[in-house]
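**Q** no sequence on this one, just coordinates:
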């Protein structure tokens, strides 16, 4: 593309005629069934635009929404407007996927991004709360007024309670670099004396906490192209067809074409299973370790395990390979064979717990043991449980028992290593050096000064506690303040008490359920309206230039722009900006990345292509340790794969943190006494129509998939529920109401709801959208992580 043309398109102001045409179209929405739609208006505006006798220009860009795929988006621009969207058509693919340059095509969400920028629901002015917090009453103010209010509240709270009273909330809909307010606010607060930091995440917190006890590192997955060498692939709580994990879908399809079998292990028959799998093994949520122990029993009793691999590389698999100082009977073999508790972990034992028939457990164990290379690929779905740390460790147990670690086509454990070498937006060290688990921010609002090391606080001396409760929250385009956090009713009770957290700032595009509980709301920009650099989630092998293709609507500012104004008001502008604009930082990051990797493209090349695809990248995790164990040991205390962790043993919490990955029954699991009152397990899955909670108000995505509760025909018949009936799902924490989908694609005893529906309570407090977190609990897992899949409930006709 001609550089002068590119510059004129990205820098020019939108013509007044075009702006008025669009603003007229997007500010008079129609309301149908509670969902904002504007089809006729949108179509009319589109038609007028297309008829303009103006040349159409195509600019490559990428979404920075918190979506795993990060697809290549090509914006077709005419008269300063996006008239349509296309996606990757890399000619190196010759219209088919290949191993080196898989196309990065948009999914159904990406195809609807034009709806994102031109939505009639966008916030257009800074808003100041005028009613009680949570009432949703706001008045419009100017940007200058908003910046002054934030600065005054920031200074007041910092002076009264100290800098540790300020917190940047986890989760954001903008996951770029300098375009992510979540990143930029931490830089600003670091220069302003520090803040209460955070660690972990809601998605893979248990994986991150548990994996180092087995391998000594957090990342144990290989690159997706190694799946092409697999003969059997088990997707354990992994649903890439809907969540979109980089190129994984494409490589799974290619692996299947090469003859690999694909099985899914999940309570729900996912879209991944329907599209790619040869078989489905449904088990009850949270019982995965019982299944794996029974599979190990089959392998041990039928001599199907790889004893040579275990003896050479592992610790804790049997009594001959245990750390010093541990009494007899504590190895994994002893546990599986029931030598200490007189309960052999037979397939019959596991069938009663998991709901998977005995013969199916035996079948799976034999196939997994006898097929090599075998990739047991762990998704994040298995770790968001109250016993998620143990589920995470046990899934790596199977890889060790079968010798499928360190070989191409095998798979060691969860979390893929980072492939892209890229210089990100610089964040200084937090001067305070203290941080809390992300899931415990509501705890830190209520009882922060009581929280210490035992609560997961990092950076404190033993016996010390946090110096302050959270008094100020910056919520940067995130919906975890309310909607994506657990126990919504309890959470809003905490937030409504203005004597606790005294000031909440939200920067967002829409009036989300979280934004409603803010004191000040700032209208930010979509990714179409700013420049940024962004990479995919794990398992991807590319970096994008997310290019600005149109001017911001309504005078919206990017987070970097308004924070630069705030930094000036706080007297730290020089330190914060270093004299750079957002565009300058984007160029700087690309230039610095090119210094590290000479093959990385220049800024002008990235403008032209939009994406840099790293080629010939293959990561076989722990290959070096397996090939040369003497010189390249595992980063564990023993230098081996620790199936038994002496570190965990020394914590002396065998019931909830055992040293080997045992089946741990939980308070809201299928073995609980609570099932007498709430007999159904309920969880939320990541659905193809949303990325987390983004897109919930999109009428196009509502056509893709409605918000409905899935229930098995057996459970539905017991409750006289028919397909399409309105039902209530409830427990002691609250009630949600939504239509029922009666389907055998979810196993008996389990119901599920697409997570991310926007909380919408009626006058009686009953949520009418199906916000799953009305029913989830605030208690954290043993390593202070998110257990939002561990819940019991009942369902009845509404």
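**A** Ah, there it is. This structure is a prediction, so every number in the text was calculated from the model and none was measured. Numbers count the residues shown, from 1 in each chain.

**Q** okay, CA-based contacts and neighbour counts for the rest of this
**A** OK.

**Q** tell me where the stretch 1-150 of the chain has helices.
**A** Along the stretch 1-150 of the chain, the stretches classed as helices by DSSP state H, counting those that start in this stretch are 3-11, 16-26, 39-51, 113-117, 143-161.

**Q** who touches the last one?
**A** With contacts defined as CA atoms under 8 Å, 6 or more residues apart in numbering, helix 143-161 is touched by 126, 128, 163-166, 468, 471-472, 503, 505, 520, 522, 562, 565-566, 569-570.

**Q** now the shortest one
**A** The contact list for helix 113-117 (CA under 8 Å, 6+ apart) reads 82, 83, 84, 85, 526, 528, 695, 698.

**Q** farthest-apart pair in those residues, please.
**A** With CA to CA as the measure, no two of the contacts of helix 113-117 lie farther apart than 83 and 695, at 19.7 Å.

**Q** A further structure is provided below for comparison with the first:
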């Protein structure tokens, strides 16, 4: 519908939508109560859920633009604005608050954020508390767990819902203790802070996004921002054009962190060449005309070892390939002369690569058989990595989300170090990820803390969750099914003593430290899901179904009917970040939890984004934190112990505490001007301050962006500049630590790292000890296992390697219920064109992807840009189960989690090998799939709405009714 199309009025649209929603509810109440029934039919009589409101109000200026903080999982923190008329967001736009320029860029949103209205006003919003019809409290047969995922629902009141939850918590704690309560969510989620206050829980300690980069990053001498490894150390946007070549290793920023493409294309315009390394030639590589270095899934360590072999060979033949000054001064362990003082093995990395210890030189010919990279490409890459070339090596974490990738980060660092690509303009080696993508370096806007502190006492710290309370890695569901789990640490970031380190305090608290593996008991009677969707995003889905169905009680805090909610007994509706209420006359005060995961520092490097509630809470949705506070009170505890600050105080203190680094690096200056009048207006008592922009103006603009230039002293090259921080007074500039020494035991980059080896070997889980350097070992579920006989190259039962790329239309499972993005980005399975032809598969065919763990259906899209033997399954879809045969479930939604199990990595138990899937694909001979945007939206089916107020289906009418009351 065009901006000036006046053919339909907004209220007519809303009433039409309301009528359609009511019709859909009645249809479900009549018996279409199973969630997988949504697979049938085009829309079930519902109005198209991609319809939009009319533009008259925008054209006539009847409302106002308000800022939206878009921060669901991709962490790009882009700016969106919502046009609000009578309490309804009728339009969205992105940043136009100032003229766009390279020095002061607009903070533009992507198609996901700009479609958020379809998430907020979606047919699958959870409108009110619901109970699964067949479930009754008390456990045992009362639960009727066999019906989870396919039962109908009944509407209940908030008081009934919370009574059920609290009574079940008390019962389970009394009968089973804390081992019976499962926090089916991230430890850092706001709701997770409740459990230590009311009696404890068992948590998860996986490294979801970061793979093995979370393993030993700082122990190797690199840098982590909190738990974000190898980040903020790449060159910034002004230095990228100084590189001759930029390598994108296993990443696709055009899909994952699309704003970074602006900085990368700017470098390309300046003459910088690009190289892409990975199993498929993706959108970023194509956009940047990158040279493709083919590497099979999970074989990166073998590839990099061969690159290092060639660097050694080429340097011996002609010199000027290895930067020996850098190696000798800034690294340890490459040669006998550079071994660290704590080394226990008489082995150095150079001699290992040359085959001195295993009689296997890591030649290109050796690697090519494993990784599929042409020998000449390996040699070319080694030439590129040489000291005389200005190269920036940028990686994401996809290549480390394979089983057996423990040594990949160390090998990646070693290639960069041998060429001396640290601390110099036009050189670099670090992650390209989230807010840091493409414009790296220390934040020019940081939070001062102190009086402005805003982060709740969350349980990200293992000291809070306590020892032995974390199930590690991919065994999450299997351990709960078996009732036992192995723990190797008190938490993934707990620093303890080490026999390899005389002074362990030299290592930062971000360095994981492990102990001997211990077996612990777990008895999952009550599972509470909050701020997560583990059934849809966690591997071993078949086991997850069994765990959820054998529990006594499953509770889910939800915005929409996620897969986790579908398997719950009690669903509690929570507000989105658009919704809140600061008007006591309207009813219960509500303010959305400010940052989703409690980490307000996830803003961009040089921009502060505004946001505030746009609309009052829809239906009966409540703020999640307020619900947890009430549960704590009903349990007889003090909610302030979990949540010492209100959401409102956090929100306001977040903005007022922000400081911009002065262009001359002399001080940190307030961003926001705050006056006595502001304190009175906003019912606050914060200190007044003179900043860059008045608070009300900042909210109207939607953002504040630093103005920079090519000669700005704040511009950055990693490992050269000091990393700056905020002094204890909240104002002064201090040096957090200089680029050197590094945060490792030696203070250098550790090509040989004794701490790494001792730390992991102490667990006693592996058959063979891990080496202190990046040695090669055969990974579990890797390329070799696609063969029945590796020596004769006889292919096995599951000859294809599948990996699970993040997809432009969603961030994990966030955004995935929006029809606009569903239509723009279908839910395919990508495979090599020759592999497809061999199987008689053509584009558009419904195919079954299967292995010994499960089966799922998707629509095939053969491509020439996939390596033979590889399959890409975009991650995060909502399952639609065909359970006609309970022993042989087929997922018609196409979740890749059906194809994995609880297999642990070779050495690092926290790693979930999302990309280590061995499968077969065949053309499906049953009913073909329709596209998911052609299905009816996932709706909380089976709820009788006959007694519900009519305005529940119409947000505008709801606000009108509330004003009349």
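**A** Thanks, I have the structure now. Owing to the predicted nature of the structure, the values given are computational and were not obtained by experimental measurement.

**Q** ok, back up a step: can you redo the helices of the stretch 1-150 of structure 1 as JSON lines with distance to residue 324 of structure 1?
**A** Formatted as JSON lines, the helices of the stretch 1-150 of structure 1 follow (distance: least, CA to CA, whole Å):
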{"stretch": "helix 3-11", "distance to residue 324 of structure 1": "65"}
{"stretch": "helix 16-26", "distance to residue 324 of structure 1": "69"}
{"stretch": "helix 39-51", "distance to residue 324 of structure 1": "70"}
{"stretch": "helix 113-117", "distance to residue 324 of structure 1": "58"}
{"stretch": "helix 143-161", "distance to residue 324 of structure 1": "48"}
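
**Q** would you mind finding the most buried of those?
**A** helix 113-117 (a mean of 19; mean count of other CA atoms under 10 Å).

**Q** mind reading off the mean deviation between that helix and structure 2?
**A** With mean CA distance after the TM-score superposition for structure 1, helix 113-117 of structure 1 departs from structure 2 by a mean of 1.3 Å once superposed.

**Q** where in structure 2 does that helix fall?
**A** With TM-score structural alignment applied, helix 113-117 of structure 1 matches the range 116-120 in structure 2.

**Q** tell me how many other residues surround the counterpart of residue 537 of structure 2 in structure 1.
**A** Under the alignment (TM-score structural alignment), residue 537 of structure 2 pairs with residue 484 in structure 1. If you count neighbours by other CA atoms under 10 Å, residue 484 of structure 1 ends up with 26.

**Q** of the contacts of helix 113-117 of structure 1, closest to residue 272 of structure 1?
**A** residue 695 (21.0 Å).

**Q** roughly how far apart are the closest one and residue 200 of structure 1?
**A** Distance, residue 695 of structure 1 to residue 200 of structure 1, using CA to CA, to the nearest Å: 25 Å.

**Q** again with residue 763 of structure 1
**A** 36 Å.

**Q** which of the two has more neighbours?
**A** More crowded of residue 763 of structure 1 and residue 200, by other CA under 10 Å: residue 200, with 19 against 6.

**Q** next up, the contacts around the more buried one.
**A** 208, 437, 438, 785.

**Q** so the match of residue 537 of structure 2 is in which element?
**A** For residue 484 of structure 1, there is no enclosing helix or strand under DSSP states H and E.

**Q** how about residue 382 of structure 2?
**A** helix 375-384.

**Q** which bit of structure 1 covers that helix?
**A** Going by TM-score structural alignment, helix 375-384 of structure 2 lines up with residues 358-367 of structure 1.

**Q** so what corresponds to residue 363 of structure 2 in structure 1?
**A** Structural alignment (TM-score structural alignment) places residue 363 of structure 2 against residue 346 in structure 1.

**Q** does its match touch residue 301 like I think?
**A** No. Residue 346 of structure 1 lies out of contact with residue 301 (CA atoms under 8 Å); the separation is 9.9 Å.

**Q** before we move on, back to that, what's the closest non-adjacent residue to the match of residue 363 of structure 2?
**A** Closest residue to residue 346 of structure 1 apart from its sequence neighbours, by CA to CA, 6 or more residues apart in numbering: residue 294 at 5.0 Å.

**Q** SS state for the residue mapped onto the one you found from structure 2?
**A** Counting by TM-score structural alignment, residue 294 of structure 1 lines up with residue 306 in structure 2. Secondary structure assignment for residue 306 of structure 2 (DSSP: H, G, I helix; E, B strand; the rest coil): helix.

**Q** run a quick neighbour tally on residue 306 of structure 2.
**A** Around residue 306 of structure 2 there are 27 other residues, counting by other CA under 10 Å.

**Q** show me where the stretch 351-500 of structure 1 has helices.
**A** Assigned by DSSP H, counting those that start in this stretch, the helices in the stretch 351-500 of structure 1 fall at 358-370, 388-401, 441-447, 488-496.

**Q** looking at those helices, which is closest to residue 329 of structure 1?
**A** Proximity to residue 329 of structure 1 (CA to CA) singles out helix 388-401 among the helices of the stretch 351-500 of structure 1, at 18.2 Å.
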